[in-house]
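Asker: Have a look at this fold, sequence not included:
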C-alpha cells in the first residue's frame, strides 16, 4: 500500500502570484531550467518518454510549421485525444502566439460547427489516425463545410501531413531555436494576460459558448494546485491523466500542473476504458490519478489485483464522491481527494488535501483565491458563489458576438 507522510514537507512550495506572470511556453521553459532539461516528463500509451528538452524541441518545430499556416493571435481548433503530440501542439501554438481552441470530439458535428463560428476558427488541427479510429469522418466532413470565418470554409490540418513536411533543415533549425527558445518565444509569443486557450461549454443550454483563459490563468491554477498540497505532491510522483484536455480539469490539473512542476505525466486517450486505465496505472506505477467519481468506481471495479496499489492519491472532481467509491478504494490504501472547480476558474477552486481531508466536502480553498457567498431569494442553505483570483478567466465568447471576449 502507498505510504502517507504524517506531516507536510517543511520546504513545501508556496504559491507566488508573481510567478504566474508568464505564458504557457515560458512556464515550460522555466520548469526545464528548474528541474533539468533531461528529466523525463511526458509519456502516453506508446510508452516513449519525452524529456523537457525533447518536448521543447518538438513544440518549436511543430509550432513553427503551424505558425506558417496561421496568424499571430489567431484561434486554431485542436481536435485530438490525450497523446504526447497534443502537448507539443498546445505548447507549439503558444510559443508562436497562436491560441489553441480545444474542441470536444464527442460533442457532435452541430456543436463543433457552432464552436468554430463562435470562436472565429478557420483552421482545425487533427490526425487521420485518430479520425479513423474514433469514426469521426462525418464530423470532419461537416466541419470542412463550416465557415468559422465568414466566406472561408474550414481548413483541416492533419499532423501526419505536417510531420512529412518536417525535413532535416527544420530539425536543425529547431535545435538552434531550442537553445534560444526564450528569445524565439519573446519575439513571436503572447503575453501573460493574452488568451492561451479557448474551451467550449457542452451546449446543453443553447449554442456552446467559449471560455477564454489567459496564460496567467492557467499558470496560476497549475501553481495553486501544486502549492495547495503543501509538499505532498512531489517531483517523484507520476501522474496518470485519462481526462480529455478539452475539459479544463484534464488540461490544467491533469496535464499542466504536473508538467510545470517537475512531475511526470502519463496520458491515456479515454477515461472510459475501465480495464485498460488500471493496467496502465500498474505498468507505470502511477502515484496520482485524476478522474471523476464514476471513473474512480469503474477503475476500482475493473482493475486486477495490484493494478492500483501504487496510487497514493485519487483526485476527483465534477461529481460528488460517493461512500461506495471510498469503500472500493479503501483496500488499496489510496486517499481520495474531492475538489470543486469551474471552467471559468481554470478550473480548481477548492480541494481536500492529505492534511485537511473531510469526507462530504470539497476541502479548503486554493491559495490566492478569495470567495464570497451572497444569499439567493428562496434558497435557505447556500447562495451564489463569487470567486476572485489570478485563475479567473478573461471572459466568455458568445455565439451572438463571435470572437468577442466579454469580461466576467
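Answerer: Now that the structure is in, tell me what you want to look at. Everything numeric here is computed off the predicted structure, so don't read it as measured data.

Asker: CA atoms for contacts and neighbours, from now on please.
Answerer: Will do.

Asker: ok, so what distance separates residue 45 from residue 274?
Answerer: Using C-alpha to C-alpha, to the nearest Å, we find residue 45 at a distance of 15 Å from residue 274.

Asker: More neighbours: which of these two?
Answerer: residue 274 (18 against 14; other C-alpha atoms under 10 Å).

Asker: Touching, that one and residue 299? I think so.
Answerer: Yes: in this structure, residue 274 is within contact of residue 299 by C-alpha atoms under 8 Å, at 5.2 Å.

Asker: OK, contacts around residue 193?
Answerer: 21, 214-216 (C-alpha atoms under 8 Å, 6 or more residues apart in numbering).

Asker: Residue nearest the middle of the protein, spatially speaking?
Answerer: residue 251 (0.8 Å; C-alpha atoms, centre = their mean).

Asker: Which one of the contacts of residue 193 is nearest to residue 163?
Answerer: Set against residue 163, the nearest of the contacts of residue 193 by C-alpha to C-alpha is residue 215 (27.0 Å).

Asker: try this one next to it:
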C-alpha cells in the first residue's frame, strides 16, 4: 500500500505526515495555561473557568489521588456528565500518572460492577446523584475510594442554590454524601489541596492514557488501550484537518459526552491543545442546545446525525440564530445526505461526515471541510499518517478500487490492544492492519465508502443487502425523521428486510406509500417487507442508533413464537 490516491485530493494546507511532540496528553493543559492563563476554557450554565483555573484544579486532583495511594499506571474511573469536573478530573488523573477509565453515567449497577472489575479501577470520581449506584457495588470491585462532586459545585449564584431542588424534583433523589471512610469530597479537594507539579517517568509509545470501553454490541464490553501517543496523534490530526480554525479563537460546543471517545478527542483534548473555549452541556436537549448556540456563538459543533436531526425537526428552529456555526464534523453513525444539506442551509456552515472507531482514538477518515468538491455518500479520505485499504471478505487479499470488502487501517492513532484480552487483540489485527469489521470500498481517488458493519449485512434469497443503502433512501421521504433497517429471519428468503420508522411530528404515512417510495429507488430485493412505526429508537449516549438491540429484540420474538 505504498500508493495513497487520496493524497492528491489533500488541500495544500494539510500535510501528508505530521510531527508529534513526545509528551503526555496533560502537558497540553500545562502549556495552554502558560500561554493563555486568563482565557476562558469552559463555559458551563453561566459559570466560566479560565485555563489557569482548570490547570490548577487538575493538579490538585492529581496530588490528592497520589495522596490516596494512586501510582503510575493505576486505573481511575470517571463517571460524570459534561461539566467542569469532567475536564478537571480527566487531566487530574493523567497528572497523577494514572489511566482514565471513562464510565457512562447511565450505567446500571451491573454495568458499573463489570467495568470496575474488568479495569481494576481503585478510585472512581462521580456525582452525588450517582453515588448510591456506586456504593451498592463497591464491595464486589477493587474500588477503594469514591470522590463525589455535585452539579451545583460549579454553578453561579443563584443557580447553585436553586439547582439541588430542581435535581431532587427530577430524580426523586436527595443525596447527601458525608466525607468519611472511602468517601471524599471533590469541592474540598479543590479548596484545600496544593496545585504542585508532579514529575513522573514517561514513555510516549507505551504509557496508557485511557481505557475506553467499547459498546459491547458483540458480547461483553472490552477496554480499548489508548496510549498518550494515540491520543496526541489523533488530536494533532484533527487540528491539522481543521486548518482554517485559529488557535485561541474558536468556541466549540461540547454536547457530545466526554465519556465517549469522540467527544473526548474532538472536543475536550482538541480544545485544550488549541486553547478553544468549550461551551459544555451536561446532556443533549434540543431547546437548551439551540439557546446555547444563539447565546454563546460556537463556531465548531462536532456531533452525531441524531443530534443534527433532532435540531432540524424542532418546530421553533427558525426562531434561533445559528449563524455562528462554521464547521461540524459528524461521527458515530452514517450521516444522511438530506440532513447534511438541510443543516448547512440553516447554519450557513459546513457539515461533513467522518469515520472511526474507539480502537482508533477515534478518527481515521473524514471529508474535507473546505475548498473541496463533495463526494456524496463517502466517509472521506484517510487522515495524515493514516493508511487504509479494503480486504477481500473471502481471501483477505487487498482489493482494487470499486470492490467491496472489509475496511482496514494502520496509523499512530491505532490502539495498543484490548485490556487483558491478548487473544481478541490478535484476532483484531492482520499483518499489522486493524480489522474494523466494517464493509466498504474505495474509489479511484481514494475516497472511502462504508456500506455497513460486517455483522449487519442482510443475506436475503442469496443477495447481500446493506442496511445503510436502504436507510439513505428512506431518509429522503419527507415524513421520516429516523429510520433503521435490520434483517429478520424469514422461512423462505433466510432473512428479510425490516424497517423501523420514527415519523416527524405532525406527519403520517402508510406502509403502502413507503413501499411505493422505496421501490422507485431500490431493486425489489432490497425493499423492506416489514415496517414498524415507533415514537423513538434505542440509542447510545452519543446518539448512535442501536441496531443490535433491535436485532436481539426480533430474535426474542422469534424464540417466543417458535
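Answerer: Ah, there it is. Since the structure is predicted, the reported quantities are computational estimates derived from the model, not experimental observations.

Asker: ok so, going back, hmm, which two among the contacts of residue 193 of the first structure are most spread apart?
Answerer: Farthest-apart pair in the contacts of residue 193 of the first structure is 21 and 214; separation 10.3 Å (C-alpha to C-alpha).

Asker: Comparing these two, which residue is more hemmed in?
Answerer: residue 214 (29 against 18).

Asker: Give me the common contacts of residue 21 and residue 214 of the first structure.
Answerer: 192-193.

Asker: Secondary structure of the residue nearest to the centre of the first structure: a strand, I assume?
Answerer: No: assessed with DSSP: H, G, I helix; E, B strand; the rest coil, residue 251 of the first structure is helix; it does not lie in a strand.

Asker: State the distance from the residue lying closest to it once chain neighbours are set aside to residue 197 of the first structure.
Answerer: Leaving aside its sequence neighbours, residue 251 of the first structure sits nearest to residue 245 (C-alpha to C-alpha, 6 or more residues apart in numbering; 4.3 Å). Computed as C-alpha to C-alpha, the residue 245 of the first structure to residue 197 of the first structure distance reads 11 Å.

Asker: Name the residues contacting each of these two.
Answerer: Common neighbours of residue 245 of the first structure and residue 197 (criterion: C-alpha under 8 Å, 6+ apart): residue 102.

Asker: What is the aligned counterpart of residue 259 of the second structure in the first structure?
Answerer: By TM-score structural alignment, residue 259 of the second structure lines up with residue 246 in the first structure.

Asker: that older thread, list the contacts for the residue nearest to the centre of the first structure?
Answerer: With C-alpha under 8 Å, 6+ apart, residue 251 of the first structure has these contacts: 243-245.

Asker: ok, of those, which one's closest to residue 54 of the first structure?
Answerer: Nearest to residue 54 of the first structure among the contacts of residue 251 of the first structure is residue 245, at 20.8 Å by C-alpha to C-alpha.

Asker: I figured that closest one hits residue 84, correct?
Answerer: No: counting by C-alpha under 8 Å, residue 245 of the first structure stays clear of residue 84, with 11.7 Å between them.

Asker: Which one of the two is surrounded by more residues?
Answerer: Taking other C-alpha under 10 Å, residue 245 of the first structure and residue 84 do not tie; residue 245 has more neighbours (26 against 22).

Asker: Look at the more buried one and give its secondary structure.
Answerer: coil.

Asker: wouldn't residue 347 of the first structure be in contact with residue 252 here?
Answerer: Yes: using C-alpha under 8 Å, residue 347 of the first structure is in contact with residue 252, at 7.3 Å.

Asker: What about residue 235 of the first structure, how many residues nearby?
Answerer: Residue 235 of the first structure has 15 nearby residues by other C-alpha under 10 Å.

Asker: oh, I was asking about residue 347 of the first structure
Answerer: Neighbour count of residue 347 of the first structure, defined by other C-alpha under 10 Å: 25.

Asker: any idea what it aligns with in the second structure?
Answerer: Using TM-score structural alignment, residue 347 of the first structure pairs with residue 362 in the second structure.

Asker: list the contacts for the closest residue to its match other than its chain neighbours?
Answerer: Excluding its sequence neighbours, the residue lying closest to residue 362 of the second structure (C-alpha to C-alpha, 6+ apart) is residue 356, at 5.0 Å. For residue 356 of the second structure, the contacting residues are 331-332, 362-365, by C-alpha under 8 Å, 6+ apart.

Asker: rewinding a little: any idea how far residue 107 of the first structure is from the residue nearest to the centre of the first structure?
Answerer: 17 Å.

Asker: unless I'm mixing things up, residue 302 of the first structure is touching residue 275, no?
Answerer: Yes: using C-alpha under 8 Å, residue 302 of the first structure is in contact with residue 275, at 5.3 Å.

Asker: Let's verify residue 498 of the second structure: helix, strand, or coil?
Answerer: strand.

Asker: State the number of residues packed around it.
Answerer: For residue 498 of the second structure, using other C-alpha under 10 Å, the count is 20.

Asker: Over to residue 17 of the second structure?
Answerer: Residue 17 of the second structure is flanked by 12 other residues according to other C-alpha under 10 Å.

Asker: Likewise for residue 24 of the first structure?
Answerer: 29.

Asker: For residue 137 of the first structure, see how far away the closest residue to it other than its chain neighbours is.
Answerer: Among residues not flanking residue 24 of the first structure along the chain, residue 215 sits closest, at 5.7 Å (C-alpha to C-alpha, 6+ apart). For residue 215 of the first structure, the distance to residue 137 of the first structure equals 33 Å [C-alpha to C-alpha].

Asker: So if I had to pick from the two, which one is more boxed in?
Answerer: residue 215 (29 against 14).

Asker: Contacts only, for the more buried one.
Answerer: For residue 215 of the first structure, the contacting residues are 22-24, 191-197, by C-alpha under 8 Å, 6+ apart.

Asker: Going by distance to residue 78 of the first structure, which of those residues wins?
Answerer: residue 197 (10.2 Å).

Asker: Now do the same contact list for residue 55 of the second structure.
Answerer: Applying C-alpha under 8 Å, 6+ apart, the residues contacting residue 55 of the second structure are 29-30, 33, 88.

Asker: Among those residues, which lie within helices?
Answerer: Within these, residues falling in helices by DSSP state H are 29-30, 33, 88.

Asker: now these as TSV including neighbour count and distance to residue 17 of the second structure?
Answerer: Output for those, formatted as TSV (neighbours: other C-alpha atoms under 10 Å; distance: C-alpha to C-alpha, whole Å):
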residue	neighbour count	distance to residue 17 of the second structure
29	23	24
30	22	26
33	22	28
88	21	31
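
Asker: Mind putting these into CSV with distance to residue 411 of the second structure?
Answerer: Below are those laid out as CSV (distance: C-alpha to C-alpha, whole Å):
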residue, distance to residue 411 of the second structure
29, 25
30, 27
33, 30
88, 29
